[in-house]
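> predicted structure and sequence below. I'll ask about it afterward.
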Amino acid sequence: MPAAVLVTSKHECLYLTGAIDSYLNVPVGHPTQDLMAMVRTSIRVKLRSAIRKAGLENARVGLDGGHIEQDGHTQRFRLEVLPIRHGEDTLFLICFIEKPGEAATPARAIGLADSGREAELERELEATKTELRGALLDLELSSEEQRTINENALLVSEEFQSTNEELLTSKEELQSLNEELTALNSQLQETLERQRTIMDDLQNVLYSTDLATLFLDRDLRIRFFTPATKLLFNVLPGDVGRPLADLRSHTEDDHLLADAKVVLSGLVPIEQEIEAEEGLWFARRILPYRAHDGGVEGVVVTFTDITERKHVARALEEAKHLADTANSAKSRFLAAASHDLRQPLQALSLLQGLLAKLVETDRAKSLVSRLNETLGAMAGMLNTLLDINQIEAGTLQVEKAVFPVNDILERLKAEFSYQAKAQGLELVKVRSTLWVDSDPRLLEQMIRNMLGNALKYTKQGKVLFGCRRSRDTVRIEIWDSGMGIPESQLSAIFDEYHQIDNAARERSCGLGLGLSIVKRLGDLLGHAVRVQSRPDRGSVFCIDVNRPQTRATRRLEGRGAFVDPAKSPPRVGSVLVVDDDPDIRELLQQLLEADGHTVVAAVDGLEALELLAHRGIEPDIVLSDFNLPGGLNGLELATQARSALHRQVAVAILTGDISAGTLHDIAQQSCVHLSKPVKLHELTRLIQGFLASAEAAAQPLKQLEHRVDAPVVYVVDDDDGVRAAICSVLEDENIAVEAFHTAEAFLHAFKPGREACLLVDAYLPGMGGLDLLHQLTAAGHHLPTMMITGHSDVSIAVQAMKAGASEFIEKPIARLDLLAAVSRALAQAHDATNSSAWRTNAGAKIANLTLRQHEILDLVLAGHPSKNIAVDLGISQRTVENHRASIMKKTGAKSLPALARLALAAA
């Protein structure tokens, strides 16, 4: 079997067989499978050339391999290369075939060979040339392969370099990405740490507030709770996720779950106070739990412990009750003390009145006059104490009126003249014709305190007081040349008990309450109080008082307004005097009898009623104290006396109680209030007014017999003085009048068919004026009606017009205005044509208004102020005022009631 080897296309040995060791040598060093490394050097080139040729031709290749030395002999052999396909690769089977008969020739016998040797050499030479050509070819192929390999290596090197650069770039990117990831991880760690800190802070906040808080999801399952919640529910950490309904509550709160569902659906918080065990109280508040996107993920229920607040509120309520009780007790004490103090003052005042009638010398009259001023000052101080008490108690009622300010200034000038003269000071009053809108009693007290203060701190010089006009106000000023006030104390002087230069608190300087009272009364009345001063030069105190819109008289506001007793001869009548103080009762009896009146006196109400019932006494006037023994006070006596006499007898209540409640009760009973101590001339004037009013009221009945067919004016008013005054004005114009004190009395006496008009007060006891108009209209009696009241407004005017009134007159009213209204009403009653023409004219005036003016007119007649009208119509208040002025101009109306009459007539 010849030696053979199986190799791959890369010359790697796969299998060896035969005596292959004669052709292959194992190289020194690391073992290898490369055939070219193991083959003998002499045949390496031939073998490589044969393998390449077999691979290229894919055919068997054979060539002479030459000879090898073996055991001292030369052995010739032949190379056979056979390509074999094995899958995608090509294998080569190489066979070393020895030539027989040529292997035994010794080497040294070659030189002796014959001529055949030369031929052999030539063949060898040819073979060598062939090998050389093959070697050259192999060299070229190797060079080409080497060039290709070098080019591939260069490409590979470039690719490797590019790859290396890409790897470097990727490495940098990875390094940058790694740094970013590291930074992001650090930020994430910081964020997590911050969130953990925030969570800890929130948890500590929730826990530190000791506020029971429940977080519930939309299914009302527990999401979180604070430890304080355990006071209200049996809740454990493991209860998170459980429905709240499964837990037992320590509170009486049956509406918690229902309220939570309401909050979930309506998103409106609900708060409620609930009571827990052991007397604890909590304010339970449910709010929607909102997520970051605004969605509602559940509710938050908080329970705030308000037990202490409940206790404090209860304690405050008890303290308030005790304070109210103490304040009430103080007020009762002051009222009782005032009554007890006013009794001797009243006796002194009446004695002074008697002395004034008896004394004849100028010196005696001067002393009696000074006594009268002193008594007036004492009464004023007593009233001030009660006023301050009422201010502190919040019960002082402001009774504003329009009056000439000079009346107050005159009284105060007379009151302080003697004091100023005694101090060697000149007291100067500047006469004024201005009218003011204020409470006359409280304003007088403010000026009195300022004047007293000015005289107290003025050692020499003079005190000047008067008033001046300043835009919409009247500024009452008191100037003095006293010590002045440092600028640093201009505000402090209005504090209670603050006095200048009176560190020793000398009683001669008073208590330091005068200016404090002025400031508090000014705040109550809405009058600004100001002061300017220069040390050692004097001071000026100012009170800014509102001026009235119109300087209307008060004739219809008081009793006997149109009847002036001083301008008529004195009248006499019968007077019932009721007072439990014997001194006052006797003095009143003496004074009244001295004026020619018939006087009957009683100790209490029961005795007075006994005199009326069994002795047939029918007094024209009842003069009674308010506080009477025996169970009846003065008002209760007045009611029962009128019932017993079957008429509205005039009643004057003499009392030292000036509280708002008492004054209101007296006014409600249609009685006149006289504050103790009353002066004799005031009492005399009142009695004369009562008698004049009664005489005026009776006069129309006498004239009625002679004027049956004449037009008549029905006057219905519960105020005796006003009713008598209206009758007097109308009768002076020869107008027939029938007067009634109630609407029921008018209906009882009214007989239709006569030419007449009705003048009725809107506010009457029992059936009111509006109710009377409705009843007359329902019965088919259409009397021209004038409604008059001291408490009117536009809405009342509209109601009156709708009820059938043709005129609406506001108090106070002047004589000519009353006569003009009555004249129009009688003209309407006399001639229906005049009424029709008036309505046509009114319709034409109203039709001349614009659409916007019609809207504003409707709202004005509904009683809305300009501010509200502006909001409703979406325009400015100034525009509304301009439209209102234009409406008044186009219609010719001078007042809102006149405008209401015109609008209703045009309807």
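Looks like it came in fine. Only a predicted model underlies this, so the values are computations on that prediction, with no experimental measurement involved.
> switch to C-alpha atoms for all contacts and neighbour counts from now on
OK.
> Arg723 reaches Leu730, doesn't it?
No: judged on Cα atoms under 8 Å, Arg723 makes no contact with Leu730 at a distance of 10.9 Å.
> counting neighbours, go ahead and name the busier of the two.
Counting neighbours by other Cα atoms under 10 Å for Arg723 and for Leu730 shows that Arg723 has the greater number, 27 against 18.
> to what extent is Ser186 buried, counted in neighbours?
12.
> use this one as the comparison:
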Amino acid sequence: MPEAGADLSAQVTRLQQDNHKLMRINAALIERIESGMTQGNNPYTIFQHSVVLAEQVRERTDALNQAMAELKASNHLLINARLRAEALCRQQVAAQREAEQANLSKTKFLAAVSHDLLQPLNAARLFTSALLERPSETLVRNVNNSLEDVENLLGTLVDISKLDAGVIKADIAPFALSELLDNLAAEYTELARSEGLELHFIGCSALVHSDIQLLARILRNLLSNALRYTYKGRVVLGCRRQQQRVLIQVWDSGMGIAEDRLEEIFQEFKRGDVQRPDQDRGLGLGLAIVEKIAGILGHRISVKSWPGQGSMFSVEVPLSATAPKAVPAPCMSEPMLERLQGARVWVLDNDAAICAGMRTLLEGWGCRVITALSEQDLARQVDNYHAEVDLLIADYHLDDNQNGVDAVARINAHRGRAIPAMMITANYSNELKQQIRELGHTLMHKPVRPMKLKTAMSHLLSRP
């Protein structure tokens, strides 16, 4: 396109020069004729000369007309070429937009089906977890471990699809870092011990500005990776203050990472070459999820590694001047666990398998359980919601476009005193999180982990 424009400009300039030259020739001819007539030259000679000059003018005019025709034809070709190029460009843009839309639709689809993907596994885990509460054979534990692995894999796929689809948003707020790290240290100390490793935790009193749930997911992935790739020795979780930021670091004494692979480890489906033989290989999405969540939070991730000696992953989090007072985590002592004994619990879920699994698990903890598939079903069983109850557990997604939040409100409208409520959902939106928080309910995301469920129930039942 630029070359054609340049050629056209040069051709126009050349024709203008020829036209100017022709005008000068015509002027000279007229001047000579007038001069000859003035000087009294032979009229026949003058006529002959005029004919010659007229022929020259005609030839030059024909040449000029031909050049103009060629210029017009070139201009037409140029316009057609430009129109074709613009059409091709529009087609390319449309094709690219269609491809992007198809990819977005795929990721949005995976994000949207998280509820359906996790429901059957959630039900199975509730059954097997109930069996694990009692003396059981090794086979049952193996089934439970296998289901947990599948659940983790599906959960990872759902996480990456939600991140790609832009479903997960940050809920930034100030909080005490100890509120997060103390819980993670307790959780991973037991996991490390079960793998024959040691977790060394260095406490931190810093106040930070981040999303506590998303930051926890980053650190869980880093700690899980550290345990996965460490044969012997220990994993260290700690912090370093650096100006207006705090560096949360996870060190391990594993096999390390080659320098030329430090960038590619954050790509999707990239797994380490060597890991402990008793560990499942995973999907290679853990660090990809870490990087995507860090991008949402605006936190910088860095890594250093020494092949054969270990690695260090660091997350930079901004410090905060103030933070709300941390709510102390309930101590899972025997008196706390005894609160579940005889507790009257209503379960509202539109999935019969979930209801059956929840009943089996909670009854194994000593609760008295009533399950229902709908509000009407529950009303029939509990004297139109007037029966005595200690706790209501409701799924957020119910039939007929109903949701658990509204259902709890309608149920409490029949009672003089509101029932403590726990909402279970696969919806990770900040809007729902904020709504549940403002209503004073407890929010638990699927897949439901039995120990976390037990702790949350005990905490709710301990409220005055």
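Nice, I can see it. Note that the coordinates shown come from a computational prediction; the quantities given were computed from them, not determined experimentally.
> the most centrally placed residue in the second structure is in what secondary structure piece?
The residue lying closest to the centre of the second structure (Cα atoms, centre = their mean) is Leu163, at 1.1 Å. Under the criterion of DSSP states H and E, Leu163 of the second structure resides in helix 138-165.
> how far off centre is that helix?
18 Å (Cα atoms, centre = their mean, to the nearest Å).
> one more: stretch 213-231 of the first structure?
For stretch 213-231 of the first structure, the distance to the chain centre is 33 Å (Cα atoms, centre = their mean).
> with stretch 58-69 of the second structure instead?
How far stretch 58-69 of the second structure lies from its chain's middle: 67 Å, per Cα atoms, centre = their mean.
> got it, and stretch 338-354 of the second structure?
Mean-position distance between stretch 338-354 of the second structure and its chain equals 33 Å (Cα atoms, centre = their mean).
> repeat that for stretch 117-124 of the second structure.
Computed by Cα atoms, centre = their mean, the separation of stretch 117-124 of the second structure from the middle of its chain amounts to 23 Å.
> who touches that stretch?
Residues from elsewhere that reach stretch 117-124 of the second structure (Cα atoms under 8 Å, 6 or more residues apart in numbering): 147, 151, 154-155, 353-354, 357-358, 446-448.
> if we can go back for a sec, so what does the residue nearest to the centre of the second structure match up with in the first structure?
Residue pairing (TM-score structural alignment): Leu163 of the second structure is matched to Ile391 of the first structure.
> gap between the residue nearest to the centre of the second structure and Leu285 of the second structure?
Separation of Leu163 of the second structure from Leu285 of the second structure (Cα to Cα, to the nearest Å): 12 Å.
> which of the residues in the helix holding Leu163 of the second structure are buried?
144, 147-148, 151-152, 154-165 (16 or more other Cα atoms under 10 Å).
> please apply the same query to stretch 270-283 of the second structure.
270-271, 275-276, 282.
> let me see the ranges of the helices in the stretch 101-250 of the second structure.
If DSSP state H, counting those that start in this stretch is used as the criterion, the helices of the stretch 101-250 of the second structure fall at 114-132, 138-165, 177-194, 212-228.
> just so I know, which of those lies nearest Ile370 of the second structure?
Set against Ile370 of the second structure and scored by Cα to Cα, these come closest in helix 114-132, at 16.0 Å.
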